[in-house]
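Colleague: fold the following and give me the result.
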Amino acid sequence: MCGRYASTKNPALLAAEFDAVDATEGDAPGPDYNVAPTKSVPAVVERHPRDAEGVVDESTTERTVRIMRWGLVPHWAKDMSGAAKMINARSETVLEKPAYRDSAARRRCIVPAAGWYEWQPGEGRKQPYFIHPGDDSTLALAGIWSVWWQQEGDERKPVITCAVLTADAIGDMREVHHRMPLVLPRDRWAAWLDPDLTDPKSLLEPSLDIVDALELRPVSTKVNSIRNNDPSLMDAVPLGEAEKPEPTLFGLS
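Modeller: All right, here's what the predicted structure looks like:
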């Protein structure tokens, strides 16, 4: 599962890393070391551009960094009340489930992350780990997105939401949890973002090469509370010396 992660780079850096254009227009949140469901997050998308009259140019595509709300709301939903429960979509069923299949076929994105948090069961409490690449590179979490229209008075405004795909854990990730985010290797980025590719089934298997390069770092249980949000949450701590857990608003596994 992916229920918390860290997003530390600004849109300009992400745009350079993902060969995209920063289209956040000043709406991007600052660094977030404890991203929780329903927060605003940066995501990378690739679409056919439209002209001033809304006509789509099918001959080219544009890759951009945009801001989305974490927790998918299908376009047909009556309200946004279920968003916090739809932060993840299982890669095994994302092409079949009514809430996800249209987005999986037509609206895919990459959710950039410095790493994600996972909690390993233990005696009396769960030990949090920060799972991250060993360098300063950014993880490309496979995501899907949707547009839900919110009525505000006489106007309807779009709310763009997203979910992160998960898969069965492989390699060392199985030592912490039985699920993990689907992390895309660089050679899958273009295909995953391709707006004309409507069957991404071949892209849904986790990459062992990616997993083998990740580091599992035990961190403080301060991350349990979304009230805590600073770089120290990603710092390593000796196992067994973490602080007493704090209450949380969301489940940890």
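
Colleague: make it CA atoms for all contacts and neighbour counts henceforth
Modeller: Fine.

Colleague: break down the stretch 51-200 of the chain into its helices, ranges please.
Modeller: 101-106, 186-193 (DSSP state H, counting those that start in this stretch).

Colleague: contacting residues around the longest one?
Modeller: Read that as helix 186-193. Residues outside helix 186-193 that contact it (CA atoms under 8 Å, 6 or more residues apart in numbering) are 45, 46, 108, 109, 110, 142, 197, 200, 203.

Colleague: to compare with the earlier structure, here is another sequence to fold:
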Amino acid sequence: MCGRLNVIDDPLTKIVSDILGIKFSTSSNNNLCPTQQVSTVAKENGYFQVNATWGIKPDWSKSLLINAQSETVHKKSTFKNSFLNHRCLVPCSGWYEWRLESGKKVKYLFEHSDNQPLFMGGILYHPHAPQLVTLTVRPNEKCSQYHHRMPLLIEPDNFDYWFHSTPEELIPLMCAVDDDLVNVLKC
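Modeller: Predicted coordinates for the structure are as follows:
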């Protein structure tokens, strides 16, 4: 995943608020990138919004970490505790990838095929202010034509399972969604 999100506040805020039963609020940003604020959703006794900065910079890393591979997130010391205790959802209108075509980079938008929000799986860090790392999976066939990874997408029927399961129980969710859930549009 390249690290650019598309967030369109209307109808995203209304749909997310209705699905989760909370007052979800976000601002439109059709090029949301790492180091910027991302509106996420966490759950304890109920769902609540957490605004987090996208990316973490551990002491050992020379660069900002924005993604973690879902296949290893429960094993890596950098991510293990947050994956166990601080999972979140990242509601968005879509994400972008670029592909080299005839010597030029061409931008593509990936969005829900039914004009619904996409809910990416993520993990939060709370050292001083909340920080976000999004999770990625091996892509489905459609998305593999554009990038070797895609976001872990959690469908609404699996929200409670996402928040209340052990890392081992989550293994069935750690895969790409069906091709027909995602539309790809040339920008």
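
Colleague: quick revisit: and of the helices of the stretch 51-200 of the first structure, who's closest to residue 77 of the first structure?
Modeller: Residue 77 of the first structure sits nearest to helix 101-106 of all these, at 13.5 Å, using CA to CA.

Colleague: so which elements touch the closest one?
Modeller: In terms of contacts (3 or more CA pairs under 8 Å, 6 or more residues apart in numbering; DSSP states H and E), helix 101-106 of the first structure is packed against strand 139-152.

Colleague: which positions within the strand it packs on qualify as buried?
Modeller: With burial defined by 16 or more other CA atoms under 10 Å, the residues of strand 139-152 of the first structure counted as buried are 139, 140, 141, 142, 143, 144, 145, 146, 147, 148, 149.

Colleague: dump these into CSV; add distance to residue 78 of the first structure as well.
Modeller: Shown next, in CSV, are the buried residues of strand 139-152 of the first structure (distance: CA to CA, whole Å):
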residue, distance to residue 78 of the first structure
139, 33
140, 31
141, 28
142, 26
143, 22
144, 20
145, 17
146, 14
147, 13
148, 9
149, 10
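
Colleague: one step back: just name the most buried of the helices of the stretch 51-200 of the first structure.
Modeller: The highest average neighbour count among the helices of the stretch 51-200 of the first structure, using mean count of other CA atoms under 10 Å, belongs to helix 101-106 at a mean of 21.

Colleague: which residue range of the second structure does it align onto?
Modeller: Counting by TM-score structural alignment, helix 101-106 of the first structure pairs with residues 80-85 of the second structure.

Colleague: what do we get in the first structure for residue 105 of the second structure?
Modeller: Aligned counterpart of residue 105 of the second structure in the first structure: residue 126 (TM-score structural alignment).

Colleague: residue contacts, that match?
Modeller: 119, 120.

Colleague: before we move on, the earlier item: make CSV out of the helices of the stretch 51-200 of the first structure and add distance to residue 38 of the first structure.
Modeller: Shown next, in CSV, are the helices of the stretch 51-200 of the first structure (distance: least, CA to CA, whole Å):
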stretch, distance to residue 38 of the first structure
helix 101-106, 18
helix 186-193, 23
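
Colleague: so which of those helices is nearest residue 90 of the first structure?
Modeller: Across these, closest to residue 90 of the first structure is helix 101-106 (CA to CA), at 11.0 Å.

Colleague: would you map the strands across the second structure?
Modeller: Under the criterion DSSP state E, the second structure contains strands at 5-7, 29-32, 37-43, 47-54, 67-69, 87-92, 94-101, 104-112, 118-125, 131-137, 150-151, 182-186.

Colleague: nearest to residue 143 of the second structure, of those?
Modeller: Closest of those to residue 143 of the second structure is strand 150-151, at 7.1 Å (criterion: CA to CA).
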